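Visitor: Provide a 3D model corresponding to the input given below.
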Amino acid sequence: MLVMLLGSALLGVAAGAAAQSAVRVVEGFDDPGRWRLQVSEGAQARLNRVGGADGGRALCLQADFGDLPGSARFSAPLPLSLAAGARLISSSRGEAAQAQLSLQLVDGQGRRIGGHRHGRELGSRWQPQYWALADFSDAAGNVAVLPQAISRVELHLAAPAGGKAQWCLDNLAVQAGDDDADEPFKPVALADTATALQQRMVDGRSDTLWVSSGVKQQTVSLDLGRERDVGGLLVQWAAGLRADRYRVQASSDGRRWQQLRRIEGASGNTDRLRLGPLQARYLRLDLEDGPNWRYGIVDLLPQPAAFGRSTEVFLAEVGKQWPAGILPPSLSGGPLEWTVLGAQGAVAPAWFSAQGSVETLPGSFSLEPLLQIDGQWLSASQMELSPQWQAGAARSHWLHGQARLEIAASSGNDGHGRPWLRLRYRLSNPDRASHRYALALALRPFQLHPAGRLGDLAGGAGWIASIDAAPGRVEVNGRTALLAITPADAQFASHFDAGLAMNLLRGAQLPATRQAEDEQGLASAALIWRKELAANGNQEWEVWLPMAAAGQVSDKVPGQFQASTLAGEGWVLPGSQGQALVMAWQAAVGRMRAERAGPWLRRDSRRAIGAGNRDAMAIADALLQADQVDAVVPWLLARIGSGSTGNCDLLAHWAQAAARVQAAHGWTIDQQAALQPWLHDSLARYQPAGACAAQAQAPAAAVALGRLLPAAEPAVEAVADEPPVLAAVSDTGKEAVPAPVTVTPAATALAVMVPGEPVSLVQRQQIWEGALAQLDDQLPAGWQRWVRGQSRGLLDARQAAAQVQAIAAIVAEEQDDHLRLLPGLPATAWRDGRLQVPGLLTRWGRLGVQGRREGDDWVLQFAPGLQAPPAGLVLDWPFNTPPTPAMADGQAVAWQAGRLHLATLPAELRLHLPAH
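Guide: Now for the predicted structure:
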């Protein structure tokens, strides 16, 4: 093993002290009692003690997320002072190929910075894992400002596609920055043959070269003079004299060697190899074969540690040599606009960008289109783009003087319930002359989401270890990734060293290979369809991407397909601003349903576990309010099915949510029966001697629970409190439960209203404007934007919940004993036209209302399904002139101090509007 090791204190291997910067072990992971283990909802995790890298003890996090995305973390107090340029090094092993690992540092004020590593870097043997502080970011993706003092360290394991994962750690160390890190490399070359020319490989000149003798298998080595941080190596071959097959090895002492890369079938005259980060003094190329009888090397250029610090950094550096548009915005720095499309049973939502790129499986691949016009390939960056979002679908329009390309995406389920993303590419010729076209779909090892955010998704590079491209089908990492209705006219696959698919498309001849493997996970492929179109001609191609979990993916195009319905369809709010709010409502509800399996923690949550649990409750409330009971019932059953909880805030929330489901007739008879043990246990906690009796929310929670009781149910006696339900257990026997949960109301304009007092005209306007303030006026509804260094537009499901709650506040607001109607509809909106709310779920049932102008009257019609609250319904007069009597089902109803009280819900309410 290289002396990229940390000294005997860290990994039990002696290191050259003179060659390495000072290393200080700050945590040994040998005392599990110091660590607090927490998991997201629906997950299970355990901390186990195992044998460490240095013969002592270490900790292993074992997590099982089932079929749901989730995360686990363990944290401990760890006072630290870190200097700029330092890095953390942990000794790690495990099995977490589909997970993301992150290390986060928290100061005394709760501010956090952190970095990410891919779980696939872990192996069965202990190895160093580097965390460069220069790569750390804050929660928004900004370059991190190093806190003066660290008080706590947190280690996160996130599984965007669920499943099981293990991460073992031993000895976290701090290594001071290398004062000579920026010093240029001055290597000495050593070759087996033509030794008189060997220093030409390191002279930095393009007009000199080393040419070997005619021996196929020979070695070229570099001595860096001392142990250095190395990130990679550039190998510049002489034309026609490259090696087709060779290995790269490294050593710290010239005796023990570690193989870093094996290169086969590379193309071009320059190989850009990511090797690190590692510490080594010697690099060696074992040349095995090539097209010529000898080899020629112009230059061997070692690269600094930053070159290989991460796949994203490596690709961004290498991508500087590529044509514009080859690197996606997630790696080039943005900007990026996207929306999400969900389907029942999908592993994760599909991401669809304004450029027409698609990602359906977290951390795997993205699908990107290119268009060729008369032999010239064009990408989205060379087009005028017009993205659209509508009723459960999204479109990207490419506009060019000689072509129009519409990319339409919709998600849904086939006849067997399997989730799919359907993509249609419609090409038309707007020109008066005919043109030759080609549409290419490149499957690339990139994600749409950028790297650098603290959370459950690292973003940036994806992972394609193997790819198989056939005319009508592509497999990625052994599973069906794409099915085409019309077989492609050409297809190929390539590993990274041979070239990325989008670069190879521009070559004089396409590769003939259809299968490729890449140990770096950077393989790619492309399908190409060709068509000549006369003036005003058009052509459409269709492909399908499965969104199901592994083992449930079909290899046949669906015979039946039901597109996902749009939540909130049928809503109408007055005026152009009202239309924008309706689209925002639909997009926010759609995003919550897409990003969450119900309110379960999903892959892009940027919050800690405890905050994630709070988010789940807020999202459940918003989904219920939006009449999405089916999305909440499975989550709620899972939460309360295991019994009650000692957390009174959490119990109160469960009670209110369960009662709201009951009001919507969302519980089946069997589910109601299953709820009874939890119901009786929970009611007992609100009895005078119960654990939650003194809580402020106790009366409301008890009433909510009482609504779930069958008729004539006897009272329950108080019982002693019980331990909370365990979410994770450490091997010390200590309970490790989710972070304390406090229900935090959404920040909406409802704060301006005082219970029991009429809503003023100013307050009406504030509620309306408060909902509008939740929107991004620089983006169409349903779309989000990411720009490096900014968090603007980064909506997640929690923010979507806040949007829903703010818009719902316009229509209704619940008080303890009554329901306010239309408290956020300002006077101008009453005159602007129609109002239609198909369903807004309250604790008294579903509110459905339609409003319209009839001459000088405003007519409100209410749908059945809402029970009158104890104190009835209240409507405050929305104008500054005195009201005339209203008509409820043909009967006159007087206003009292500008307020209309309705003891029962009328079928129709008619209001006479004042003159302008």
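
Visitor: contacts, neighbours, all on C-alpha from now
Guide: OK.

Visitor: so where do the helices sit in this structure?
Guide: 8-11, 311-318, 329-332, 501-504, 575-595, 609-625, 629-640, 648-663, 669-684, 698-706, 761-773, 797-811, 827-830 (DSSP state H).

Visitor: With mean neighbour count as added columns, please give the ones you listed in JSON lines.
Guide: What follows is these, written out as JSON lines (neighbours: other Cα atoms under 10 Å):
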{"stretch": "helix 8-11", "mean neighbour count": "18"}
{"stretch": "helix 311-318", "mean neighbour count": "19"}
{"stretch": "helix 329-332", "mean neighbour count": "23"}
{"stretch": "helix 501-504", "mean neighbour count": "20"}
{"stretch": "helix 575-595", "mean neighbour count": "23"}
{"stretch": "helix 609-625", "mean neighbour count": "25"}
{"stretch": "helix 629-640", "mean neighbour count": "18"}
{"stretch": "helix 648-663", "mean neighbour count": "23"}
{"stretch": "helix 669-684", "mean neighbour count": "17"}
{"stretch": "helix 698-706", "mean neighbour count": "19"}
{"stretch": "helix 761-773", "mean neighbour count": "20"}
{"stretch": "helix 797-811", "mean neighbour count": "25"}
{"stretch": "helix 827-830", "mean neighbour count": "17"}
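
Visitor: Could you also give me the structure for this second sequence? I'd like to compare it with the first:
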Amino acid sequence: MRGARTWSLLALLAVMQVIGSGAAFADRVVLDDFADLAGWTAIASEGTHVWIARESDETGTGMRIGFDLNIGGGWVIVRKSFSLTLPENYAFSFRLRGETRPNNFEFKLVDPRGKNVWWRNQRDCVFPREWQRMTIRKSRLDFAWGPAGGGEPKQVGAIEFAISAGEGGSGSIWLGDLGFEAREPAGQDGVAPEAQASTFLPGHEPPLMLDQDGATAWKSAPLPREQWAMVDFHRNREYGGLVIDWDPDDYAVAFEVQVSSDGSAWTTAYRTATGHGGRDYIYMPDAESRFIRLAMQRSSRGRGYGIVALAVKPFEFSASANQFFGAIAQDAPAGTYPKYLYGKQTYWTEVGVEGDDKQAILNEEGMLEVEKGAFSIEPFLYTDGGLVTWSAARTEQSLEDGYLPIPSVTWRHNRLGLRVTAFATGEAGRSTLFARYRVENHGDDGEPVQLFLAIRPFQVNPPWQSLNMSGGVTHIQEMRFDGRTVWVNRDKAVVSITSPDHFGAGTFEEGSVTQFLVRGKVPPQTDVSDPFGFASGALQYNFYLEPRAHAEVDVAVPFHDAHVAAAGLGSDGNAAWVAERHEEARRHWQNVLDRVEIALPPSA
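Guide: Model (predicted):
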């Protein structure tokens, strides 16, 4: 599995804007150069503030939008009337930069009656600090609301830019050089793409990499060392990425994905020097070109290259991180990704202390999101029968004593059981989350068992349940293990109170951690940095369980002041101490909830 190892996600998006910039067949029309702000108006929701101003720098003139948002759902809108008739295919473009927290950024087309709206809504947008050109293609616009109920816009009466609260706060964004261009009609024209290559062996011609037949493949000659394979669509085409299935023996260790609209000027969209073969998922949001070329620089054995299948994916493939990982999950073994990435609903409950502004959530499969919007800890078991996931187990959910807000999830799989219990203790503003994992052998024979606690960039909250934020996939840029604590993104600590046998992590490019877990091991590294933002890792605990025996593992995640709190947990932590915290939480909730008694007469 690969991502953009040498590109940050923001840089990759900028590159893809460049890739699509050569697709127009008509001259670009400047709608507003912001020499003045005539016609622009600004409005804000109650409790928020907005202002606009014309500002210039060495790159030109733009409109500054200053704002102060509420965290709980505030928004601001700037708007100007235009009169445009839209062709069959088109794109709007503008320059953008910002100095603000991640917030939702919306580009809207409003019909002349002001009743129907189409938009491109980029949730939790990380605004570039330097000017970047953004392109909004017709295919990226969705119907937002209005009596039309759907369809495509034909006439534009106004254009709006909106910022709504993600993380909220105050800040500014700048817009410049707003323009419009007609484009070649999108979609397939009935002409099949053509595959070419620098060399090939008889019986392994280039078109075989496009036939999606696992029994055929393109294979190059052994020399030269650097070779290429190319796809020609015969016209510009929009797409969202690639899925490459390499030859099991002869694959590219170092290669680039290059794109071009004319076959002469090439842009590198992706590169790696640490390829591992297998299947590569190449994330290419908003890509558009006529040619895609794989420039292969070093092979695994020095005997050339082979590609079993090369699939060019539609733009929906990388329209969002959730869609990207959803596509990957469909190819993966059942249960190795969160339930919602398979399109299935999952239910959850909150875990926390009274009055605290931070809580965790535990879902019905035992997946624990350690804080709103953050990563999750997911349990897996491994036995001689292979990896046991939530999909293979029978699951049950319960509350402590039947009513206390200390939830548990129980798995049953053949002779094995797993119980996950989550609770929090401490004062508001200084609380800590605890998770207890009890592995049980219900059989009559002893059995070796491994418990893996995977730390991955997935929330418990599904993408379709947006609580003033985007659910689903989140980000992990860094992971580091110091022998007891896994530090995630430097400031979040997962403290293994039970000493683990191993910890390992890897970048997205090196493969999901579950690709290692299915082989009963963790990745080899203990310190990783992933510029793509989707690193994953796992703690490993090895047990030999006698008949009817069990083993327990405890972890803690401080909600606040992780560096201070983690040090304290390290000095006191043991199973008995965690059991005391568990009982402390139980007594607390009993005192809170057992205050009301209802006495009924015998005749009731």
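
Visitor: Dump the helices of structure 1 into JSON lines; add distance to residue 916 of structure 1 as well.
Guide: Below are these laid out as JSON lines (distance: least, Cα to Cα, whole Å):
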{"stretch": "helix 8-11", "distance to residue 916 of structure 1": "80"}
{"stretch": "helix 311-318", "distance to residue 916 of structure 1": "61"}
{"stretch": "helix 329-332", "distance to residue 916 of structure 1": "52"}
{"stretch": "helix 501-504", "distance to residue 916 of structure 1": "62"}
{"stretch": "helix 575-595", "distance to residue 916 of structure 1": "17"}
{"stretch": "helix 609-625", "distance to residue 916 of structure 1": "35"}
{"stretch": "helix 629-640", "distance to residue 916 of structure 1": "42"}
{"stretch": "helix 648-663", "distance to residue 916 of structure 1": "41"}
{"stretch": "helix 669-684", "distance to residue 916 of structure 1": "53"}
{"stretch": "helix 698-706", "distance to residue 916 of structure 1": "43"}
{"stretch": "helix 761-773", "distance to residue 916 of structure 1": "16"}
{"stretch": "helix 797-811", "distance to residue 916 of structure 1": "23"}
{"stretch": "helix 827-830", "distance to residue 916 of structure 1": "10"}
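
Visitor: nearest to residue 100 of structure 1, of these?
Guide: Across the helices of structure 1, residue 100 of structure 1 has its closest neighbour in helix 311-318 (13.6 Å, Cα to Cα).

Visitor: The closest one maps to which residues in structure 2?
Guide: Mapped onto structure 2 using TM-score structural alignment, helix 311-318 of structure 1 covers residues 321-328.

Visitor: which residues are contacting that stretch?
Guide: 281, 283, 316-318, 341-342, 463, 472-473 (Cα atoms under 8 Å, 6 or more residues apart in numbering).

Visitor: With stretch 278-286 of structure 2 instead?
Guide: By Cα under 8 Å, 6+ apart, stretch 278-286 of structure 2 touches 1-4, 12-13, 16-17, 20, 238-248, 269-270, 315, 318-319, 324, 328.

Visitor: Could you do stretch 429-437 of structure 1 as well?
Guide: Residues contacting stretch 429-437 of structure 1 (Cα under 8 Å, 6+ apart): 371-375, 401-404, 530-538.

Visitor: In structure 2, which residues correspond to it?
Guide: Mapped onto structure 2 using TM-score structural alignment, stretch 429-437 of structure 1 covers residues 441-449.
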